[in-house]
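Asker: can you look at this prediction? I've put the sequence above it.
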Amino acid sequence: MTVRGRDAMLVPLQDALRDVKADEAELHVHRRRSAISRYAKNQIHQNAVADETLVQARVVVAKAVGIASANSLDPADLRRLVADATAAARESAPNADWPGLAEPAPLSEPQAYDAETARADARSQADAIKRVTAAATERAFRAAGTHQIELTEDAIANSNGVATYAPSTMAYLRALVTSDTGTGWAEDLGWSARSLDPSDVAARAIEKAALDRDRTQLAPGDYEAVFEELAVAEVLRFMSLTGLTGETLRDGRSFMKDRIGEPVTGPRFSLWDDALDPRTLAIPFDVEGTPKQRVALVEGGVAKGVVYDRQSARWFDTRSTGHAADPRRYTVGGHAGNLTMAGGEAKREQLIRATGRGVLITRFHYTNTPDPKRATMTGTTRDGTFLIEDGRITRALANVRYT
């Protein structure tokens, strides 16, 4: 994968903004090159590469905002894009709460980038997949999944003088192992392909598939539960979407509404959003060019706050925390996309041994939030649900619906 670099991404944006006839203007380019290998029945059946460039313009005329998008950095195309956004602004109603575009500010250096991962090819992906399929074949199981490597580059320039650029990389490996009686799932994710451990992914998925036999139905009721990492991640993802932003707080949908400074969970739970943690997949600024900050969300079980973009910060008379999100996927109001949770002392096996009668859950599926203000979730379990009795796994369970 070829990195275009700071000048190739940023200079065309700055040139296109020089003669804009508007109060404010901003250009954001997101380039994503993704290489994916898919496999099923222990064989690779598809390799695909996509290289996409998306440019979005925001132009402001008398507090009215016009937005337009394109997929080219050609100077003529960028001029046309800015003109389209300007025309849209002139036909739009003003936003009385418009907060203005971002101002220049110091940025941290990008951490989630690995040059070797950016250069990875299909052969390296095939080698990783082979370690999974070989392990499954030894057990007469069938493995399927994906191995994906991405290089992204983001650049933002605006009429206030913001000029930012950052590359990032991402690699993940997923495995669904199927036996004649059940399934097992495992995955690994990081910003360096070297950090992935295909043998460990295979071993975890195979272990689940081997245990997933002679399933029984779990009687309705309340049970202790041991959540593995993917199940925890799903819970946190929905907490983020429904309760950790300025928008959800303003709208009254957040479980933090009128509870900032009060206990909202048990005292052992602490949660932050921290794009600067080297374990996360992030760049140091948001889509508005604002530096990302570490935000305490819950500490010791006590609600501390939410994340803000520039618009939601204006609603609450505060400052953006650098959490504006891709408008194609998220609404205005911010998004907590780099969650970090305080770890405990007990490992998975210790949690199982400490459980008298309960359920071990690999991951969730079809999750929804019928009552986000109470942080209520519902969904089903998938690819490895097991009964725990007297501190040990005793049997496989059919997938269950939970609330």
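Answerer: Arrived safely.

Asker: only C-alpha atoms from now on, for both contacts and neighbour counts.
Answerer: Will do.

Asker: so what's the residue minimising distance to the centre of the chain up against?
Answerer: What sits nearest the mean C-alpha location of the chain, by C-alpha atoms, centre = their mean, is residue 337, with 5.3 Å. Neighbouring residues of residue 337 by C-alpha atoms under 8 Å, 6 or more residues apart in numbering: 240, 273.

Asker: where does it sit: helix, strand or coil?
Answerer: coil (DSSP: H, G, I helix; E, B strand; the rest coil).

Asker: quick one, helices of the stretch 101-250 of the chain?
Answerer: 115-118, 122-138, 198-211, 229-243, 246-251 (DSSP state H, counting those that start in this stretch).

Asker: turn those into JSON lines, columns for distance to residue 313 and mean neighbour count.
Answerer: Output for the helices of the stretch 101-250 of the chain, formatted as JSON lines (distance: least, C-alpha to C-alpha, whole Å; neighbours: other C-alpha atoms under 10 Å):
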{"stretch": "helix 115-118", "distance to residue 313": "35", "mean neighbour count": "18"}
{"stretch": "helix 122-138", "distance to residue 313": "43", "mean neighbour count": "18"}
{"stretch": "helix 198-211", "distance to residue 313": "41", "mean neighbour count": "21"}
{"stretch": "helix 229-243", "distance to residue 313": "16", "mean neighbour count": "18"}
{"stretch": "helix 246-251", "distance to residue 313": "7", "mean neighbour count": "20"}
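
Asker: and the ones you listed: which comes nearest residue 176?
Answerer: Nearest to residue 176, of all the helices of the stretch 101-250 of the chain, is helix 198-211, at 6.5 Å by C-alpha to C-alpha.

Asker: pull the residues that contact that closest one.
Answerer: Outside helix 198-211, the residues that reach it (C-alpha under 8 Å, 6+ apart) are 128-129, 131-133, 135-136, 141, 173-179, 181-188, 383-384, 395-396.

Asker: quick one, which of the residues you listed are buried?
Answerer: Neighbour-count burial (16 or more other C-alpha atoms under 10 Å) applied to those gives 128-129, 131-133, 135-136, 141, 173-179, 182-188, 383-384, 395-396.

Asker: put this next to the previous one:
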Amino acid sequence: MTIYSEEQAKAILDKAIKMSKADECTAQLSGSNGGNVRYALNNVSTSGYVSDADLVVEVAFGKRTGTATINAFDDKSIESVVRRAEELAKLAPENPEFMPAIEKQTYKPTSTFVEKTAAITPEYRAQVAADCIEPCRKDKLVAAGFFSDEQDFSAIANSKGNFGYQKASGMNFTCTVRTDDGKGSGWVARNLADVAKFDAKSEIRIAMQKARGSADAKALEPGKYTVIMEPAATAGLISFMMFGFDARQADEGRSFLSKKGGGNKLGEKMFDERVTIYADPWDEHAAVLPWDNDSLAREKTPIITKGKVDYLQYSRYWAQKQGKKAVGQPGNLIMVGGDKSTMDLVKSTRKGVLVTRTWYIRLVDPQTVLLTGLTRDGTFYVENGEIKYPIKNFRFNESPAIMLNNIEEIGRPVRVGDDESPFVMMIPPMKIRDFTFTSLSDAV
């Protein structure tokens, strides 16, 4: 077991800091217990349980810094990692953008820990796999998926008296269902803090329905279409867009939020009036740690308000240089929506394309945040409010900055999270006009 109590964690961190002979010392102790089950071809392939903890020590002599990591916490091991960090610091060149350890912060706890999720058993994981495999096998479909759960803790401290400790828990589920001939594919995923809100039997029916419905897809000519984007389809695009909200990139002309001739577009209306996105570490559906990777305290932060850019992320260095205040980088993104479901948006569509999800998203042009990627696991043609038939997947070339100016309707937000995004997200389904599909993909 590697879940240390607050008192145990503080004792280890205090010991490391006290042992340091550097000008300043920052230490982080984190650990986790996590289980998983993986299945493919309607059979469990692997299951596992991982328990680990690490102590990371960073020291500074003037503007020279060194960092070392260890996973043993007796006095001798702690002293060895501190000395190693100090040795590395003395060898390092001076960092011209060095920032000293942060002053003492005030962290308001967030609701990141759910006891029921932390108590998930191997039997529960096995049942999730069975709940997905058995109906697929019975229906001559093929399931492949992964379920994982984790409880963890994070503790931070430095030689200026800062300290924080918090536990967290969560679960991730993803399953792809294919027809036995490989011509149809459906997909479903859930990212939750509270496992009580998860029902594998209900979720698998969504993937099964899409797998059956997406078989024998027809080719549709590439072009601009009205699209109904499920939350998983838009989340990746919006997450990518957030990298352009870095203040330094914007000020130096490297972002879509840069002004020609210098400066940034903070305070300008850049999106549809219905677009409001904010970060809130205390959100009941998407709580995150109350500090960021630099140990800065997070705040509830408006990012886009009724289409206007309300926020740029200032690193501590860039904030000091520009005379701004640095606050903790957001850990979640919450987009305001309405009450409609994805199918409600389908029903109000005369002609369009329903996209289950997007993947393999890559940045083409940072100054316009133009992205390219592919649809997958269920893309359908919609006509007169009904799903008419499956269509082949597309490659798209689209900017989320343009996409969020072409909104026709916004639905009810749901929680979305994946390993490729630094954010937990609450994203609604959206109906978007003039979304650009550039070519066809034969992959299902």
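Answerer: Received it, and whenever you're ready, just let me know what you need. Note that the coordinates shown come from a computational prediction; the quantities given were computed from them, not determined experimentally.

Asker: hang on, the earlier thing: ok, the counterpart of the residue nearest to the centre of structure 1 in structure 2 to residue 271 of structure 2 distance?
Answerer: Taking TM-score structural alignment for the superposition, residue 337 of structure 1 sits opposite residue 331 in structure 2. Counting by C-alpha to C-alpha, to the nearest Å, the gap from residue 331 of structure 2 to residue 271 of structure 2 is 22 Å.

Asker: ok, residue 253 of structure 2 next?
Answerer: Counting by C-alpha to C-alpha - residue 253 of structure 2 and residue 271 of structure 2 are separated by 20 Å.

Asker: ok, these two, which is more surrounded?
Answerer: With neighbours defined as other C-alpha atoms under 10 Å, residue 253 of structure 2 and residue 271 compare such that residue 271 has more, 22 against 18.

Asker: in structure 2, point out the residues matching stretch 378-388 of structure 1.
Answerer: Taking TM-score structural alignment, stretch 378-388 of structure 1 hits residues 372-382 over in structure 2.

Asker: helices along the stretch 301-403 of structure 1, start to end?
Answerer: According to DSSP H, counting those that start in this stretch, the helices that the stretch 301-403 of structure 1 contains are 310-315, 348-353.

Asker: residue 116 of structure 1 is nearest to which of these?
Answerer: helix 348-353 (32.5 Å).

Asker: can you list the neighbours in contact with the closest one?
Answerer: 226, 228, 360, 388, 390, 391, 392, 393.

Asker: run the last query once more with 7 Å
Answerer: For helix 348-353 of structure 1, contacts defined as C-alpha atoms under 7 Å, 6 or more residues apart in numbering pick out 226, 391, 392.

Asker: what of stretch 248-261 of structure 1?
Answerer: By C-alpha under 7 Å, 6+ apart, stretch 248-261 of structure 1 touches 242, 243, 244, 302, 303, 304, 305, 372, 373, 374, 375.

Asker: among these, which ones are buried?
Answerer: Neighbour-count burial (16+ other C-alpha under 10 Å) is assigned, among the contacts of stretch 248-261 of structure 1, to 242, 243, 244, 302, 303, 304, 305, 372, 373, 375.

Asker: so the third one makes contact with residue 308?
Answerer: Going back to what we said before, that points to residue 244 of structure 1. No. Taking contacts as C-alpha atoms under 7 Å, residue 244 of structure 1 lies outside contact range of residue 308: 9.1 Å.

Asker: quick one: which of the helices of the stretch 301-403 of structure 1 is nearest residue 235 of structure 1?
Answerer: Nearest to residue 235 of structure 1, of these and by C-alpha to C-alpha, is helix 348-353 at 17.5 Å.

Asker: quick one: that closest one aligns where in structure 2?
Answerer: Taking TM-score structural alignment, helix 348-353 of structure 1 hits residues 342-347 over in structure 2.

Asker: can you get me a residue count around residue 53 of structure 2?
Answerer: 20.

Asker: so which strand or helix has it?
Answerer: Using DSSP states H and E, residue 53 of structure 2 sits within strand 43-61.

Asker: show me what that strand packs onto, helices and strands only.
Answerer: When contacts are defined as 3 or more C-alpha pairs under 7 Å, 6 or more residues apart in numbering; DSSP states H and E, strand 43-61 of structure 2 packs onto strand 24-40, strand 64-70, helix 75-91.

Asker: looking at these, which is buried most?
Answerer: Comparing these by mean neighbour count (mean count of other C-alpha atoms under 10 Å), strand 24-40 comes out on top with a mean of 22.

Asker: residue 427 of structure 2 maps to what in structure 1?
Answerer: With TM-score structural alignment as the criterion, residue 427 of structure 2 matches nothing.

Asker: doesn't residue 335 make contact with residue 427 of structure 2?
Answerer: Yes. If you go by C-alpha under 7 Å, residue 427 of structure 2 and residue 335 touch, sitting 5.5 Å apart.

Asker: neighbour count: these two, which is higher?
Answerer: Higher neighbour count among residue 427 of structure 2 and residue 335: residue 427, with 27 against 22, using other C-alpha under 10 Å.

Asker: could you check how far the aligned residue in structure 1 for residue 202 of structure 2 is from residue 185 of structure 1?
Answerer: Under the alignment (TM-score structural alignment), residue 202 of structure 2 pairs with residue 200 in structure 1. Between residue 200 of structure 1 and residue 185 of structure 1 the distance is 12 Å, computed by C-alpha to C-alpha.

Asker: now do residue 270 of structure 1
Answerer: 27 Å.

Asker: lovely, talk soon.
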